[in-house]
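>>> have a look at this prediction, sequence included:
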Amino acid sequence: MVNSKSKKEYVHSTQPYVSKWRIFQRLYFIDPCIRVLSRREGSVLDLGCGGGAVTRTLARRLPNHKFYGIDISPNAIKKAKEIPSNINFRQANAANLPYPRSYFSAVISLEVLEHLQNVRKVLEEVNRVLKTGGYFYFSTPLEGDSATLYGLLRNNFGYDPHLPLYGHVQKFSYNSLVDKLSKAGFGVLETTYCAHFLNQLYSLCLKFIEKRMPPKLRTMFIPVSAMASLVSGIESFLLRKARGGLNVQIACRKL
C-alpha cells in the first residue's frame, strides 16, 4: 500500500501478533474469522497478508490448520518472513494466484479488496483455488453504500472522505458486493457490520479538527478521542447485524 501524500510504501500488520489490547479488532475481525475457519480444517490462504500479524495470530489460535500468506509487495513479504513461523509467505498477485485448483479449504482477506483494481478477477481466482464447499471470509469498507454516512456524502454531494489517503480504488455498496460474489460462484452465509453512524461521524469530525488544530493542542484532544472510540465501538457491538456500518464482514462459501 502506498500513502499518496508521502509516496512511501506502508506495510500493515508488521507486529508479531495482533495485540490483545486491540479489543475491537479482535472482536469484529479476528474472532469471527476464527469461528469460520474452525468449521473445516485444512490449508488457509491469507490474501493480502502484509507483514503477517493477522496470519500469525490465526495460526497460533488454529494450530491444526496450515497457513499461507501472499502479498503483492515484496517488502511486505520480506517483513513477514523476518519473524519465524511455519507460515508459507510468498509474493504474488491476487489476480493470478500461484496455486493449483481446489488447493485451499479457506481463503481470508481483511481490508484488501478495496485496494484492488480487478475485483472480479480476484474473486474468480479465490473461487478457483478453493475446494468445493470451502470458505471465503473477508472484510471491506462500504464507502459507496448509501446506508452509510460516507456513501451518502459521496453519492449525493460528491465528497469522498477517503480520497486523499488509504489507496481505496473501490467504493463498494453491499448489493454490488453480493452481486460480484454470486457471479464468481459464492453463496453468502453470514454478514456482520461495524463502524456505524457514531464512528463515521467521529471520524469525519476528527479529520476536520486535525487539519485545523495546532499540534500542541492535539494531546488535549486524546481523552475525547478515546471516549469517542469507546462509545462508537459499543455502538457497533450492539448493531452487528444492522445495515449502515461502514465496514462489512462477509462469510461465504464456494458453491
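Sure thing, it's come through.
>>> hey, let's count contacts and neighbours off CA atoms from now on
Noted.
>>> ok, and the closest non-adjacent residue to N93?
I72 (5.1 Å; CA to CA, 6 or more residues apart in numbering).
>>> strands of the stretch 1-150 of the chain, residue ranges please.
43-47, 66-71, 88-91, 104-110, 130-141 (DSSP state E, counting those that start in this stretch).
>>> can you lay out those as JSON lines showing mean neighbour count?
Output for the strands of the stretch 1-150 of the chain, formatted as JSON lines (neighbours: other CA atoms under 10 Å):
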{"stretch": "strand 43-47", "mean neighbour count": "24"}
{"stretch": "strand 66-71", "mean neighbour count": "23"}
{"stretch": "strand 88-91", "mean neighbour count": "20"}
{"stretch": "strand 104-110", "mean neighbour count": "23"}
{"stretch": "strand 130-141", "mean neighbour count": "23"}
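>>> with distance to F157 added, can I get the ones you listed in a markdown table?
Conversion of those to a markdown table gives the following (distance: least, CA to CA, whole Å):
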| stretch | distance to F157 |
| --- | --- |
| strand 43-47 | 34 |
| strand 66-71 | 35 |
| strand 88-91 | 39 |
| strand 104-110 | 29 |
| strand 130-141 | 19 |
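>>> figure out which of the ones you listed is closest to M227.
Nearest to M227 among those is strand 130-141 (23.0 Å), distances taken as CA to CA.
>>> list the helices and strands the closest one packs on?
Here strand 130-141 touches helix 31-37, strand 104-110, strand 247-254, going by 3 or more CA pairs under 8 Å, 6 or more residues apart in numbering; DSSP states H and E.
>>> can you check what angle separates it from strand 247-254?
170 degrees (axes from the mean of the first three to the mean of the last three CA atoms, to 10 degrees).
>>> could you redo the helices and strands packed on strand 130-141 as TSV and give each row distance to P63?
Compiled in TSV, the helices and strands packed on strand 130-141 are given as follows (distance: least, CA to CA, whole Å):
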stretch	distance to P63
helix 31-37	11
strand 104-110	15
strand 247-254	21
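>>> alongside the first one, take a look at this:
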Amino acid sequence: MTITAPPGGLRDFYENPAVPVASGTPRSLRQARMLATALGKGTSLILDIGCGDGTAAATAAPLLPGHRIIGVDWSQDALTRARPHLAYAIRGELTDGGLPFRTAAADAVLFSEVIEHLVDPDAALDELRRVLRPGGHLMLSTPNLAAWYNRALLLAGVQPVFSEVSLRAIHGRPGREVVGHLRLYTARALREFVAAAGFEVVRLQGAPFHGVPRPLRALDRLACARPALASILLLHARRT
C-alpha cells in the first residue's frame, strides 16, 4: 500500500498485518480494462507500484494476457502476502532512484490507491515518470474527496469519508477502519497535479466504493457517470 519508507510511526503502521492492503475488485477490473485497451496486444512490462497483497494485480492479469506484471511494495509484510498471487514481487521505494528499475524501463504503471498514503506525492510521480518510457501509461486510482456523499457530510459538519485525523482510530466520520490516508484529491486537483508532474491526462472516470452501505450502492454506481461526484477516481495518463 505504501512504498515510500515512512517516518517511524507510519513505518510501524504499514508493517502491521492488521492494516488493510487490498482494494475492491470492481475498481481493479475497471482499471485493468482501461490498461488493456491502452496497451493492446503484445508484451509489455507493467509495474504494480504499491501492490499490497497482490490481489489487484491477480485480478487484472487475466485481462492482460501476454504482458508481464511485477509487483512492488515497500512493506515486507505486504510483499509476503503478495508473493502467492504474483510471479514477481519485489521491494522498492518511491524516492529518487528508489525503484529497482532502469530509466524508461516500463511500459505501464498501475498505481492503485497509493497516492493518498504518501508523505511526498511529488517525489513519487517524479520516480514513476523516470521508470516509464516516453508515451508509457500511468493508471492511477484514488478516493475522491468530493464524492457525492462527502459533499453532504461536509454540509452537515461531518468529517468526509476517506479522510483520517489519526492513525489510531476514526474520529468524526462514518466508518471504523483506519487505513492511513494522508492526502485526498478532487477530480480537478488530481488532473492538475498529474499534468504538472509531466504527464498528459488521457481520461478520468469514476468507480464505485465497496464500502458504501448496500441501500446506497445503486446511487453510488450512478455517480460514476460524473467523475467529479464518484467515490473513486480512475485516471489514465501518458508520460510526456
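The structure has been received and is ready for your questions. What you are looking at is a predicted structure, and each value in this text was computed from that prediction instead of being measured.
>>> thinking again about what came up before, mind checking the helices and strands packed on strand 130-141 of structure 1 for the one nearest to K8 of structure 1?
Short answer: strand 104-110, nearest of those by CA to CA, at 21.6 Å.
>>> how about the residue nearest the centre of structure 1: what's its closest non-neighbour residue?
What sits nearest the mean C-alpha location of structure 1, by CA atoms, centre = their mean, is E111, with 1.9 Å. Of all residues not flanking E111 of structure 1 in the chain, T140 sits nearest, at 4.9 Å (CA to CA, 6+ apart).
>>> F162 of structure 2 touches P143, doesn't it?
Yes. Contact criterion CA atoms under 8 Å: F162 of structure 2 and P143 qualify, at 6.8 Å.
>>> any shared contact partners between these two?
L184 (CA atoms under 8 Å, 6 or more residues apart in numbering).
>>> contacts made by stretch 178-190 of structure 2 with the rest, please.
13, 19-20, 115-119, 142-146, 162-164, 166-170, 204, 227-228, 233.
>>> now a PyMOL select for only the buried ones of the residues you listed.
Per 16 or more other CA atoms under 10 Å, the buried members of the contacts of stretch 178-190 of structure 2 correspond to this PyMOL selection:
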select buried, resi 13+20+115+116+117+118+119+142+143+144+145+146+162+163+164+170+204+227+228+233
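>>> mind listing which of the contacts of stretch 178-190 of structure 2 are in helices?
Taking DSSP state H, the ones among the contacts of stretch 178-190 of structure 2 that sit in helices are F13.
>>> would you mark the buried spots in stretch 212-228 of structure 1?
Neighbour count says stretch 212-228 of structure 1 has S225, A228 buried, by 16+ other CA under 10 Å.
>>> hmm, I typed the wrong one, I wanted stretch 89-103 of structure 1.
F89, R90, Q91, A92, A94, A95, L97, Y103.
>>> could you measure from the residue lying farthest from the centre of structure 1 over to S38 of structure 1?
Computed with CA atoms, centre = their mean, the residue of structure 1 farthest from its C-alpha average is K216, at 32.8 Å. Separation of K216 of structure 1 from S38 of structure 1 (CA to CA, to the nearest Å): 48 Å.
>>> now do F24 of structure 1
20 Å.
>>> look at these two and report which has more neighbours.
Applying other CA atoms under 10 Å to F24 of structure 1 and S38 shows that F24 carries more neighbours, namely 18 against 14.
>>> what helix or strand is the residue nearest to the more buried one when sequence neighbours are not counted located in?
In space, and not counting its chain neighbours, F24 of structure 1 is closest to G233: 6.8 Å by CA to CA, 6+ apart. Assigned by DSSP states H and E, G233 of structure 1 belongs to helix 222-238.
>>> packing partners of that helix?
Helices and strands touching helix 222-238 of structure 1, by 3+ CA pairs under 8 Å, 6+ apart, are strand 186-194, helix 197-212.
>>> C-terminal to the last one, what's the next element?
Going back to what we said before, that points to helix 197-212 of structure 1. Heading C-terminal from helix 197-212 of structure 1 (DSSP H and E), you reach helix 215-218.
>>> so that following helix matches what in structure 2?
Counting by TM-score structural alignment, helix 215-218 of structure 1 pairs with no residue of structure 2.
>>> what does that helix rub up against?
Here helix 215-218 of structure 1 has contacts from E210, using CA under 8 Å, 6+ apart.
>>> how far away is whatever residue of structure 1 lines up with L229 of structure 2 from I30 of structure 1?
Matched by TM-score structural alignment, L229 of structure 2 corresponds to G244 in structure 1. From G244 of structure 1 across to I30 of structure 1, the span is 21 Å (CA to CA).
>>> rewinding a little: any idea which of the helices and strands packed on helix 222-238 of structure 1 is most buried?
Greatest average neighbour count among those goes to strand 186-194 (a mean of 19), per mean count of other CA atoms under 10 Å.
>>> mean deviation, it versus structure 2?
Strand 186-194 of structure 1, aligned to structure 2 and superposed, deviates on average by 0.8 Å (mean CA distance after the TM-score superposition for structure 1).
>>> ok, Q249 of structure 1 - how many residues close by?
By other CA under 10 Å, the residues close to Q249 of structure 1 number 23.
>>> if I look at the spatially closest residue to it that is not a sequence neighbour, how far off is R26 of structure 1?
Computed as CA to CA, 6+ apart, the closest residue to Q249 of structure 1 that is not its neighbour in sequence is S139, at 4.2 Å. The span separating S139 of structure 1 from R26 of structure 1 equals 13 Å under the rule CA to CA.
>>> what do you get for K121 of structure 1?
Distance from K121 of structure 1 to R26 of structure 1, by CA to CA: 29 Å.
>>> re the thing from before, and the residue nearest to N93 of structure 1? What does it align with in structure 2?
I72 of structure 1 maps onto W74 in structure 2, by TM-score structural alignment.
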